[in-house]
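1. Build me a structure from this.
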Amino acid sequence: MHLEDLAEQAAQYRNEDAHIEREVRVCVAASCQSSGSLPVLEALKSACDTQGAGSCKVKGVGCMGLCSAGPLVAVADKDCALNESVLYRDVTPDDAPDIMASVCSTPVERLRCPTDQPFFSRQQRIVLEHSGLIDPDSLRGYIAVGGYAALVRALTEMTPADVLREVTTSGLRGRGGGGYPTGLKWSTIAKMPPGQKYVVCNADEGDPGAFMDRAVLESDPHRVLEGMAIAAYAVGASKGYVYVRAEYPLAVERLETAIRKAKRAGFLGAKVADTQFAFEVEIRLGAGAFVCGEETALMASIEGLRGQPRPRPPYPAESGLWGCPTLINNVETFANIAPIIREGGDWFAAIGTEGSKGTKVFALAGKIKNTGLIEVPMGTSLRDIIEVIGGGIPDGRAFKAVQTGGPSGGCIPEAHLDIPVDYDSLKTLGTIMGSGGLIVMDETSCMVDVARFFMEFCMSESCGKCIPCRAGTWQMHALLDTLTKGRGTRADLALLEDLCDVVRATSLCGLGQTAPNPVLSTLRYFRDEYEAKLLGDA
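-> Now for the predicted structure:
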């Protein structure tokens, strides 16, 4: 298959819908489904048939971002982006006739959600460019918007070295939390001797409040598969696995559909795009263990073993799945690959900051008006994300802290909200980017309680393989529990700080090494709340 052939196929699919002038798009991602979007979709289809709107198409699409306002319905010209549409919020099946009647006339103002608000206008969508626009189950829809063109171009017009060069030039860093340079990781595996190599997509999204990977898989699964296939070509791999949480049934279902259709169309399997390149992809379901997000534990789980980490080196790039070189990236990292190949590494590198290129997808959760999914350039300030895009704190309350990086991250106070969000800046504050969860807290939150909550999570999720994590997190939780009940002493507080240092320095894997971060950051910025709970100076 040549690139021209795929372009012709894409044009053919677009021409098949040439009679469609307007689209009614209904979000059918998990967040909107939980609010009742599937009955809304059926009601709109029924109303469309009843009113005989032959030039209008009703379809389900992926996440539109503003999850707190679901079910969301967008009405737009066929090729219009989300911010160019008429968007409706909190839609019910009873609203279907009014919405269909408004398709070519006056919008339904009582349901309208402005798309010129900062939540939409301040975003720059690369990973999410198709989310909310295409049917996640439609391969034709993905091809029609340019899907798999980057893969075909890589296979027919570029060498593996060319692909590696573009990814390295882009400055893309791993979006799973570690921030390791993607091009360097890929190049390391490409240099390994020829033989069996694997590509693994880490979709084991276990951070409380994080739903970025889930939304991407539910909204644009082919985008992730295309990125994996390009990566496999670049490093010389022939087999891939998507390790996804079993608690994400909708994402799993859509991923299964995408793999089946992509293989049938020749974008996966033997002789991909009529070339000599072969790449098979399988799904592996995680059993809910947070530690399996750590790459060595994840590989053990794929191999059918208990999901426990092992010491490194050797690193997966040298000895991964079944002792073979293995590339592991997360969902968002792979979703960035196709546009990098399409537009070029220099284009991607021009976005963001010096040390953190491109955009980042964040899940806004907690005490914030606009709960949902956003994508902004690296370097956007926390204040812009929370107060402008997120709409600020509801109910007239004051902001207190935001936690970045999940249980492995830290809590940032109001005094540091103007810091740019990038890997290096967050590190100076004692936290990390993580996979992209942002949990916002208002003045009613007790930061000692917050630290105890995350320590309880880390304690429960410890695999128990190493003593510092297994015993240390238990002891730290016990001390935090004593403090929250007002029975702690200064000796307890000193012991808590000592334990933080020991657990961080001696634990086997990232779970234990970063478990003290919420405690250390709250002690750093909210020590007065710990002091206020002390029983005395004993």
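
2. C-alpha only now, for contacts and for neighbours.
-> OK.

3. count of neighbours near His477?
-> Neighbourhood size, His477 [other C-alpha atoms under 10 Å]: 21.

4. and Val216, that's in a strand?
-> No - judged by DSSP: H, G, I helix; E, B strand; the rest coil, Val216 forms no part of a strand; its state is helix.

5. isn't it right next to Leu128, touching?
-> Yes - using C-alpha atoms under 8 Å, Val216 is in contact with Leu128, at 7.2 Å.

6. what about the nearest residue to Ala335 once chain neighbours are set aside, distance to Gly174?
-> Once flanking residues are discounted, Ala335 sits nearest to Val224: 4.9 Å by C-alpha to C-alpha, 6 or more residues apart in numbering. To Gly174, Val224 is 14 Å away according to C-alpha to C-alpha, to the nearest Å.

7. Show me which of these two is the more surrounded one.
-> Taking other C-alpha under 10 Å, Val224 and Gly174 do not tie; Val224 has more neighbours (25 against 22).

8. What distance do you get for that one to Val242?
-> From Val224 to Val242 the distance is 10 Å (C-alpha to C-alpha).

9. can you pull out the strands in the stretch 401-538 of the chain?
-> For the stretch 401-538 of the chain, strands defined by DSSP state E, counting those that start in this stretch occupy the ranges 410-413, 437-442, 488-489, 534-536.

10. So which of the ones you listed is the most surrounded?
-> strand 410-413 (a mean of 26; mean count of other C-alpha atoms under 10 Å).

11. and for comparison, fold this next one:
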Amino acid sequence: MDLRFRGAEPSEEERAAVDALLGPPATAWEGGTRTETDLRIAARSESQRDLLLPALHAVNDRVGWISEGALEYICRRLTVPPAEAYGVATFYSLFSMEPRPKRVLHVCTDLACQAKGGEAVRRRVEEALGPQGTSWHESPCLGLCERAPAALALEAGTPPTARVYAPADAETIAAAPSPNGHTPNLDVAGDAPVKDAVPQAGKDGLLLLRRVGTTDPGSLDDYRANGGYTALRRAFELGPAGVIREVLESGLVGRGGAAFPTGRKWDATARQPDHPHYLVCNADESEPGTFKDRVIMEGDPYALVEAMTIAAYATGCAKGYLYIRGEYPRATARLQHAIATARSRGLLGENILGKGLSFDIELRRGAGAYICGEETAIFNSIEGQRGEPRSKPPFPVEKGLFGKPTVVNNVETLVNVLPILERGAQAYAAAEPKLFCVSGAVERPGVYELTFGATLRELVELAGTTGTTRAVLLGGAAGAFVTDLDIPLTFEGTRNAGATLGSGVVLVIDDTVDMKRLLLRIAEFFRDESCGQCVPCRVGTVRQEEALHRLSSRVDQDDLVLLREVGQTMRDASICGLGQTAWNAVESAIDRLGVFK
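-> All right, here's what the predicted structure looks like:
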């Protein structure tokens, strides 16, 4: 593809998709029909590059792929150089720059699905549909781990539709017709009730999951009748400084894996003299084995809207971005509905609840890039750049989104703010909740809520094992394998055991799992998801995968030495956490499980 304007024209359908998002072009300089005025005046348009990702989604969602003409039209509308737009469009796995069918099947081959027979499903799909290519693809984790193995069919159209297959059956997938008609507003064809993902649903004592499965996620009135917006009213009583003080005293730390104190982050952002301030909710939950944020967004979407409003009030943000992964169609629909309803009822927008707070949320969909879960990569993605991490400092609280002070929290972190304000910091700290995503060889996979200090054994017994537990993967692909089930599930306890809580992944492995194949899948995942920006990660993830391929057929001490050298280099020299943690699980499997002995 020539990376300059070549005069390629979009189809009428592609043009309509872009115009539905941006409105009709005002001048020929923006892609409209040329007039006499346009021949005399060269209009200069301000770049709207931050709308590049939504514009690419608009075309891909309606047509199924992005043609050269569609990309040129988007570039003219947004004043973005074609070479740079092409670099963005090809960065994301859900977009295609080549013709393909409107219906594309994504078959998960990641850790939880592989542990539950995902490889057999993949082989049968390949037999039925042929080699992967245009009609189906192997996919990284779809966030449906409690129903593994899983697959997701996305079909372009007006509107686009989706169908979930979980647990996936290859024959059913291959023979299933496309979804017909409009997908219901708050549901996705084939998806199960969200309460099925929460084995504790309806039980007393839950804080973060108390409404999931018991409250209608589409009803604002039902949410308010079950304690909704109590925390926001309490926030208005405390004032911004009081809210931050409560969050600081509660000891809340980030639940995405880094465990940075949330109150310190909020306080640092609120103190910045540069304005405007921005709030970003990181809902790009892509760590293999993680699905807790999906369950909250599907089962209790108004809680996230309320929590973001409180965070914005405390930190002085007038605009918030909710960045959600593109593989979550039902969560996206429910949040869109919740945001629109809250706005229509005066709970978002100008003068919220008559308290003088003006704040609104814009939902942005990712397009299949694990790296966009890194906080600065999200900024680049929202701004219309490739989703590559930025070097720090400066830190986001100083210069984040659009170069302004920005507070970034993930979904679980934000919804923890609600019980902090409802119960008080001290009461919350005395029984601080944590969500865990349990999958693999257990009888009752799903999201579990426990207080910090419970042991891994208690959690596994709560889920019920199906056989002999060989090991547990804590923290996902970026985590570590452990064999001691008496590890306390705290940040300190897992750190002392040479592991990490990470994003809350608890993948139980039994003797039926091929550990060599599982490690190879982890290496393939990091190779595929590396953004390629830094050499240690770009080269190291490839070398790690190559060495594991060789070790799968024959054990060679030279390859084991090479693995350690490559892993340590990635850990020490990579720009972001992807490269820094790509070796963790492999190292723990070699040292603790003796996989290659």
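
12. Quantify their similarity with the TM-score.
-> Between these two chains, after superposing, the TM-score reads 0.74 (TM-score structural alignment, normalised by the length of the first structure); 416 aligned residues with a C-alpha RMSD of 2.2 Å.

13. So which of the strands of the stretch 401-538 of the first structure is nearest Ala258 of the first structure?
-> strand 437-442 (26.2 Å; C-alpha to C-alpha).

14. okay, that closest one sits on what stretch of the second structure?
-> Under TM-score structural alignment, the match for strand 437-442 of the first structure in the second structure covers residues 505-510.

15. where along the stretch 201-350 of the second structure do the strands fall?
-> Remark: strands assigned in the stretch 201-350 of the second structure by DSSP E, counting those that start in this stretch are 277-283, 317-324, 349-352.

16. can you list those in a markdown table and add distance to Val472 of the second structure?
-> Output for the strands of the stretch 201-350 of the second structure, formatted as a markdown table (distance: least, C-alpha to C-alpha, whole Å):
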| stretch | distance to Val472 of the second structure |
| --- | --- |
| strand 277-283 | 25 |
| strand 317-324 | 28 |
| strand 349-352 | 45 |
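
17. Just name the most buried of the ones you listed.
-> Using mean count of other C-alpha under 10 Å, strand 277-283 ranks as the most buried of the strands of the stretch 201-350 of the second structure, with a mean of 26.

18. by contact count, what packs against that strand?
-> helix 301-315, strand 317-324, strand 406-410, helix 411-423 (3 or more C-alpha pairs under 8 Å, 6 or more residues apart in numbering; DSSP states H and E).

19. The match of strand 437-442 of the first structure against the first structure, how far on average?
-> Following the fit onto the first structure, the mean deviation recorded for stretch 505-510 of the second structure is 0.9 Å by mean C-alpha distance after the TM-score superposition for the first structure.

20. Identify the residues contacting that stretch?
-> With contacts defined as C-alpha atoms under 8 Å, 6 or more residues apart in numbering, stretch 505-510 of the second structure is touched by 112, 115, 289-290, 436-442, 467-476.

21. could you redo the last one with a cut-off of 6 Å?
-> When contacts are defined by C-alpha atoms under 6 Å, 6 or more residues apart in numbering, stretch 505-510 of the second structure is touched by residues 289-290, 437-441, 468-476.

22. Over to stretch 118-133 of the first structure?
-> By C-alpha under 6 Å, 6+ apart, stretch 118-133 of the first structure touches Val61, Gly62, Cys63, Met64, Ser219, Ala335, Asn336, Glu375, Val376, Ile389.

23. now, which of those lie within helices?
-> Ser219, Ala335 (DSSP state H).

24. Take the contacts of stretch 118-133 of the first structure and lay them out in JSON lines including neighbour count.
-> Below are these laid out as JSON lines (neighbours: other C-alpha atoms under 10 Å):
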{"residue": "Val61", "neighbour count": "26"}
{"residue": "Gly62", "neighbour count": "27"}
{"residue": "Cys63", "neighbour count": "31"}
{"residue": "Met64", "neighbour count": "31"}
{"residue": "Ser219", "neighbour count": "31"}
{"residue": "Ala335", "neighbour count": "25"}
{"residue": "Asn336", "neighbour count": "23"}
{"residue": "Glu375", "neighbour count": "24"}
{"residue": "Val376", "neighbour count": "22"}
{"residue": "Ile389", "neighbour count": "22"}
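
25. Which positions in stretch 254-266 of the first structure come out as buried?
-> The neighbour-count check on stretch 254-266 of the first structure (16 or more other C-alpha atoms under 10 Å) flags Arg254, Leu255, Glu256, Thr257, Ala258, Ile259, Lys261, Ala262, Lys263, Gly266 as buried.

26. swap in stretch 371-388 of the first structure?
-> If you call a residue buried by 16+ other C-alpha under 10 Å, then stretch 371-388 of the first structure has these buried ones: 371-387.

27. For the most centrally placed residue in the first structure, which residues are in contact?
-> Closest to where the C-alpha atoms of the first structure average out (C-alpha atoms, centre = their mean) is Met212, at 2.7 Å. Taking C-alpha under 6 Å, 6+ apart, we find Met212 of the first structure in contact with Ala363.

28. Residue in the second structure paired with it?
-> So, by TM-score structural alignment, Met212 of the first structure is matched to Lys292.

29. again, but for Gln276 of the first structure
-> Checking TM-score structural alignment: Gln276 of the first structure goes with Gly356.

30. What segments of the stretch 251-400 of the first structure are helices?
-> Here the stretch 251-400 of the first structure has its helices, by DSSP state H, counting those that start in this stretch, at 295-302, 331-335, 337-343, 345-349, 382-383.

31. now the second one: which residue numbers in the second structure?
-> Taken onto the second structure by TM-score structural alignment, helix 331-335 of the first structure occupies residues 411-415 there.

32. with the first structure superposed, average distance for that stretch?
-> Compared with the first structure after fitting, stretch 411-415 of the second structure has a mean deviation of 0.7 Å; criterion: mean C-alpha distance after the TM-score superposition for the first structure.

33. Tell me which residues are up against that stretch.
-> Stretch 411-415 of the second structure is contacted from outside by Gly254, Arg255, Ala283, Asp293, Leu304, Ala307, using C-alpha under 6 Å, 6+ apart.

34. what's near enough to touch Tyr448 of the second structure?
-> Going by C-alpha under 6 Å, 6+ apart, the list of residues near Tyr448 of the second structure reads Leu435, Phe436.

35. Map it across to the first structure for me.
-> Using TM-score structural alignment, Tyr448 of the second structure lines up with Ile374 in the first structure.

36. sorry, back to before: possible to save the contacts of stretch 118-133 of the first structure as TSV with distance to Ser34 of the first structure?
-> Supplementary listing: the contacts of stretch 118-133 of the first structure in TSV, determined by distance: C-alpha to C-alpha, whole Å:
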residue	distance to Ser34 of the first structure
Val61	15
Gly62	14
Cys63	12
Met64	14
Ser219	15
Ala335	25
Asn336	28
Glu375	22
Val376	26
Ile389	24
